[in-house]
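Asks: no sequence for this one, just the structure:
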C-alpha cells in the first residue's frame, strides 16, 4: 500500500479555481469549460471523465443555481459560483446546492456592498487549511488502523488495511455529508 503522504499528494487537494485563474473578462461557455478542464484535470479519476460540460452548465442555469447570464457570457462571479457548485455537487444533491446558493445569488445581484470575490478568497483559505488538516488526519487514521490490523490473524494485511481505510473514509464522508445536509435543511427552513 502506498504511503498516506503519497495518497494525499495524488488527490491534488489544492486543485481549486483561484481568482488569479479567472480572467477579468467575460467568457463564453466553451472557454469556461476549457478553464475548468485545465484547472481540474489532475483531479479526474480517469481520462474519460468530464469536469464540466455544456449540459451541466445549462442544467445549472435552468435550475437557477446561479444568476442569469447576459449575452451568453459568464462573469467572474459566475465562474466563482460554478466552482462552488462543482465542489458541492460531489456530496450534495443539485437541489441542496440550489438551496444553499439561492441567497448568495440574491446577494450578488441585489447587494452592491457584498463582495463575492472576498467571500471566495475566504473559502479558498479555509479549503487550504482543511487540506493540511486532512493530511495529518489521514496519517493518524492509518497509524491507528495498522495497530488494529496487526491484532487480526490474517496474512492478507495489505488488502485488509485498504478495505478498512475505504470503509473508514466512506463513513467519515457520510458524517460530513449528513452534517452539510442538516445545514442545508436549516437554510431551507429559514427561507
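Replies: Received the coordinates, thanks. Note that the coordinates shown come from a computational prediction; the quantities given were computed from them, not determined experimentally. Residues are numbered from 1 along each chain as shown.
Asks: Please make it C-alpha for all contacts and neighbour counts, starting now.
Replies: Noted.
Asks: following the lengthiest helix in the chain, which helix or strand comes up?
Replies: Using DSSP state H to define each element, the chain has its longest helix at helix 116-151. The helix or strand immediately downstream of helix 116-151 is helix 157-190, counting by DSSP states H and E.
Asks: helices or strands up against that following helix?
Replies: For helix 157-190, the contact count by 3 or more Cα pairs under 8 Å, 6 or more residues apart in numbering; DSSP states H and E identifies helix 94-110, helix 116-151 as packing neighbours.
Asks: buried stuff in that helix?
Replies: Burial within helix 157-190, assessed by neighbour count using 16 or more other Cα atoms under 10 Å, is assigned to 160-161, 164-165, 177, 180-181, 184, 187.
Asks: take a look at this one as well, against the first:
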C-alpha cells in the first residue's frame, strides 16, 4: 500500500499550464494538444487517457466556450480558456462552465477584464489550494492506523469534494 505522501507527489497536483508555457504565436490544433499533453500528460489517472482531443476542442468551439478561432489557429487567449475548461470540467457541467466563460468573455469584450491578469491570479490561487490541500490531507494521514480508517479518509475526501462542488454550482447559478 502506497503512502499518501507518495500518492500526492505522483498526482503532481501543482501542474498548471502557466502563461510562460504559452508561446507568443498562435498554434494549430495539433500543437495545442501536444502542449496540453506535455503539461498534464503525467497527471492523468490512466496512462492511456488523453488530456485533450480534437473532438473536445471542436466541441468547445461549437458550444461557444471559446472565442472564434481564426484561420484554424489558437491564440494565448484560447489556450487560457481551454486550460480553464480542463480544470473546471472535472467538477462542473459543460453548461456551468459555459456560463462562467460567457461572463469572462463579455467582461473581455467590455474591456473590464484582462484575461492574462485573471489567469495569473487563477494560477496563484491554484498553487495556494494545492498547498492547503496537501497540508490537510497529510495531517489526516498521520491519524490513520488501519485500512478501515483509510477507507474513512476516502469517504471524507469524497464528501468534501461534493460539498465544494455544491457550493461552486450554487455560485454559478447566482451569476
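Replies: Everything's here; your move. Just so you know, these numbers come straight off a predicted model, no measurement behind them.
Asks: where does the TM-score land?
Replies: Superposed pair, TM-score by TM-score structural alignment, normalised by the length of structure 2: 0.94. Supporting alignment: 175 aligned residues with a Cα RMSD of 1.3 Å.
Asks: circling back: residue 76 of structure 1: which of the helices and strands packed on helix 157-190 of structure 1 is closest?
Replies: Closest approach to residue 76 of structure 1 among these is made by helix 116-151 (8.5 Å; Cα to Cα).
Asks: what's the neighbour count on residue 65 of structure 1?
Replies: Other residues near residue 65 of structure 1 number 25, with proximity taken as other Cα atoms under 10 Å.
Asks: thought it was touching residue 101?
Replies: Yes: taking contacts as Cα atoms under 8 Å, residue 65 of structure 1 lies within contact range of residue 101: 6.6 Å.
Asks: looking at the helices and strands packed on helix 157-190 of structure 1, which is buried most?
Replies: Most buried of these, by mean neighbour count (mean count of other Cα atoms under 10 Å): helix 94-110, with a mean of 17.
Asks: Next, the angle from that one to helix 116-151.
Replies: Our comparison of helix 94-110 of structure 1 with helix 116-151, counting by axes from the mean of the first three to the mean of the last three Cα atoms, to 10 degrees, yields an angle of 150 degrees.
Asks: outside of helix 94-110 of structure 1, which residues touch it?
Replies: Contacts to helix 94-110 of structure 1, defined as Cα atoms under 8 Å, 6 or more residues apart in numbering, come from residues 63-67, 77, 85, 88-89, 114-116, 181, 184, 187-188.
Asks: what about residue 163 of structure 1, distance to residue 136 of structure 1?
Replies: Relative to residue 136 of structure 1, residue 163 of structure 1 is positioned 20 Å away (Cα to Cα, to the nearest Å).
Asks: Ok, residue 95 of structure 1 next?
Replies: When distance is defined by Cα to Cα, residue 95 of structure 1 is 33 Å away from residue 136 of structure 1.
Asks: For residue 46 of structure 1, what is the corresponding residue in structure 2?
Replies: Aligned against structure 2 by TM-score structural alignment, residue 46 of structure 1 finds its counterpart in residue 46.
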